[in-house]
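Enquirer: pasting a predicted model and its sequence here:
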Amino acid sequence: MRKLILQSHISLDGFIADPAGKTDWILLGAAPEYVINLADRCDTILMGRIMSKGFLDYWEATFDNPPNGVPVPMAERMVKMRKIIFSRTLKEIKGRNVEVANGDLVATVNALKNEPGKELIVYGGANFSSQLIAAGLVDEYHLLINPVALGKGLPIFTDRRTFQLTESLTFKNGVIANTYLPK
């Protein structure tokens, strides 16, 4: 059975975005090799409808028109990887290697976990990630803790959870990448 991995940047006080959904506080260049190595373990990205437009637009534009003509290694992975977008309202979303799932979240994710292949990964979206966590579907958490406190914002944890820390890496800019398994 494949694992569902959740990778997310998170503030010191537990938010993945500010109250308006902005993530301009994230130190994106914090751990490129870490993020690429994690992506290489996976062959399918799961995301919610709200996050999908910005995600697809950004990575496809970066892949098609790399900055300074230099290819961005992560862009190729994000564009070529299978992406399943969960939506209750949309039947189709434009983008490369995109499928829309309208059915039951738990049943669909469990069916995906039973397919052959590499791991599945979720990159965020507060509401979507919260639903996966609440349903007990996430098997491994990779939280990139940024050295900033937002005071308020969008959490992904909506109830008490206990975890086992399996790895912790600290980067020069202060970001800490912690890997957790649910207990």
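Expert: Perfect, I can see it now.

Enquirer: hey, let's count contacts and neighbours off CA atoms from now on
Expert: Fine.

Enquirer: just the helices in the chain please.
Expert: Assigned by DSSP state H, the chain shows helices spanning 32-40, 49-64, 73-80, 105-113, 126-134.

Enquirer: which one of those lies nearest to Tyr141?
Expert: Tyr141 sits nearest to helix 126-134 of all the helices of the chain, at 9.9 Å, using C-alpha to C-alpha.

Enquirer: what angle separates that closest one from helix 105-113?
Expert: With axes from the mean of the first three to the mean of the last three C-alpha atoms, to 10 degrees applied, the angle from helix 126-134 to helix 105-113 works out at 80 degrees.

Enquirer: distance of the residue nearest to the spatial centre of the chain from Gly69?
Expert: The centroid of the chain falls nearest to Tyr123 when counting by C-alpha atoms, centre = their mean (0.7 Å). Distance check for Tyr123 against Gly69: by C-alpha to C-alpha, to the nearest Å, it reads 26 Å.

Enquirer: want to compare, so here's the second one:
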Amino acid sequence: MRKLKLQMQISVDGFVAGPNGEEDWVIRGDDKHWQLINDLADSSDTILIGRKMAETFIPHFENFAKENPKFEFAQKMVNTPKVIFSKTLVAPFGSNTTFASGNLADEISQLKNQAGKDILVYGGASFVSSLLAGGHIDEMYLLVNPILIAKGMRIFDLLKNRQTLTLVSATPSYTGVTAMHYRFG
């Protein structure tokens, strides 16, 4: 069975975005973190994303200039099949996208039971909250930024029970960002 892996930026006080989705507080990590992000993308052949995040995520990578040093990674994001989860979308948009609007548990189960590499989740906050609350995420890669943003969007508030995590690795960077890799259970 394929694993569902979450990669997300988070502040020390537990926010994944500002009140209006702002990410201006995110500190970019160093080359070690970039390699982790790249390797994580390589270990996956499907990206799951909520509709709101898809509206910025997909055009961001599709509009990268060839001169950009991250162009190769951007092309990986463009070329990887993406499933946009939405109850309001009537058709997918962007390259290599489909959409899912059925029961979340059923859709995730179907995807996890397909052959292939693992599945990578990038966000947004409400979509990830639903995945966490449903117990669908197998591993988390949290890029913990050394900042307190005081208010914003959170992803753990829908959890009803305490959950035990196993720390797989913690990778600090010179920028102060620490990549925390956890498994559930």
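Expert: That came through fine. Because the structure is a prediction, the values reported are computed rather than measured.

Enquirer: about what we covered before: the residue nearest to the centre of the first structure is in contact with Met51, isn't it?
Expert: No. In this structure, Tyr123 of the first structure is not within contact of Met51 by C-alpha atoms under 8 Å, at 9.2 Å.

Enquirer: shared neighbours of the two, anything?
Expert: Listed as contacting both Tyr123 of the first structure and Met51 by C-alpha atoms under 8 Å, 6 or more residues apart in numbering is no residue at all.

Enquirer: how about the contacts made by the aligned residue in the second structure for Phe171 of the first structure?
Expert: Here Phe171 of the first structure is matched to Ser173 in the second structure, going by TM-score structural alignment. By C-alpha under 8 Å, 6+ apart, Ser173 of the second structure lies in contact with Gly29, Asp30, Lys32, His33.

Enquirer: all strands of the second structure, in order?
Expert: Secondary structure of the second structure by DSSP state E: the strands cover 4-11, 44-50, 82-85, 97-100, 118-123, 139-145, 165-172, 178-184.

Enquirer: okay if I get the ones you listed as JSON lines plus distance to Leu159 of the second structure?
Expert: Shown next, in JSON lines, are the strands of the second structure (distance: least, C-alpha to C-alpha, whole Å):
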{"stretch": "strand 4-11", "distance to Leu159 of the second structure": "16"}
{"stretch": "strand 44-50", "distance to Leu159 of the second structure": "19"}
{"stretch": "strand 82-85", "distance to Leu159 of the second structure": "20"}
{"stretch": "strand 97-100", "distance to Leu159 of the second structure": "23"}
{"stretch": "strand 118-123", "distance to Leu159 of the second structure": "17"}
{"stretch": "strand 139-145", "distance to Leu159 of the second structure": "15"}
{"stretch": "strand 165-172", "distance to Leu159 of the second structure": "14"}
{"stretch": "strand 178-184", "distance to Leu159 of the second structure": "13"}
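
Enquirer: how far away is the residue nearest to the centre of the first structure from Glu140 of the first structure?
Expert: 12 Å.

Enquirer: what do these two both touch?
Expert: Leu6.

Enquirer: list the buried residues for stretch 101-111 of the second structure?
Expert: For stretch 101-111 of the second structure, the neighbour count (16 or more other C-alpha atoms under 10 Å) marks Leu104, Ile108, Leu111 as buried.

Enquirer: compare the contacts of Ser173 of the second structure with the first structure and list the overlap.
Expert: Conservation of the contacts of Ser173 of the second structure in the first structure, assessed by both residues aligned by TM-score structural alignment, their matches' C-alpha atoms under 8 Å: retained contacts are Asp30, His33.
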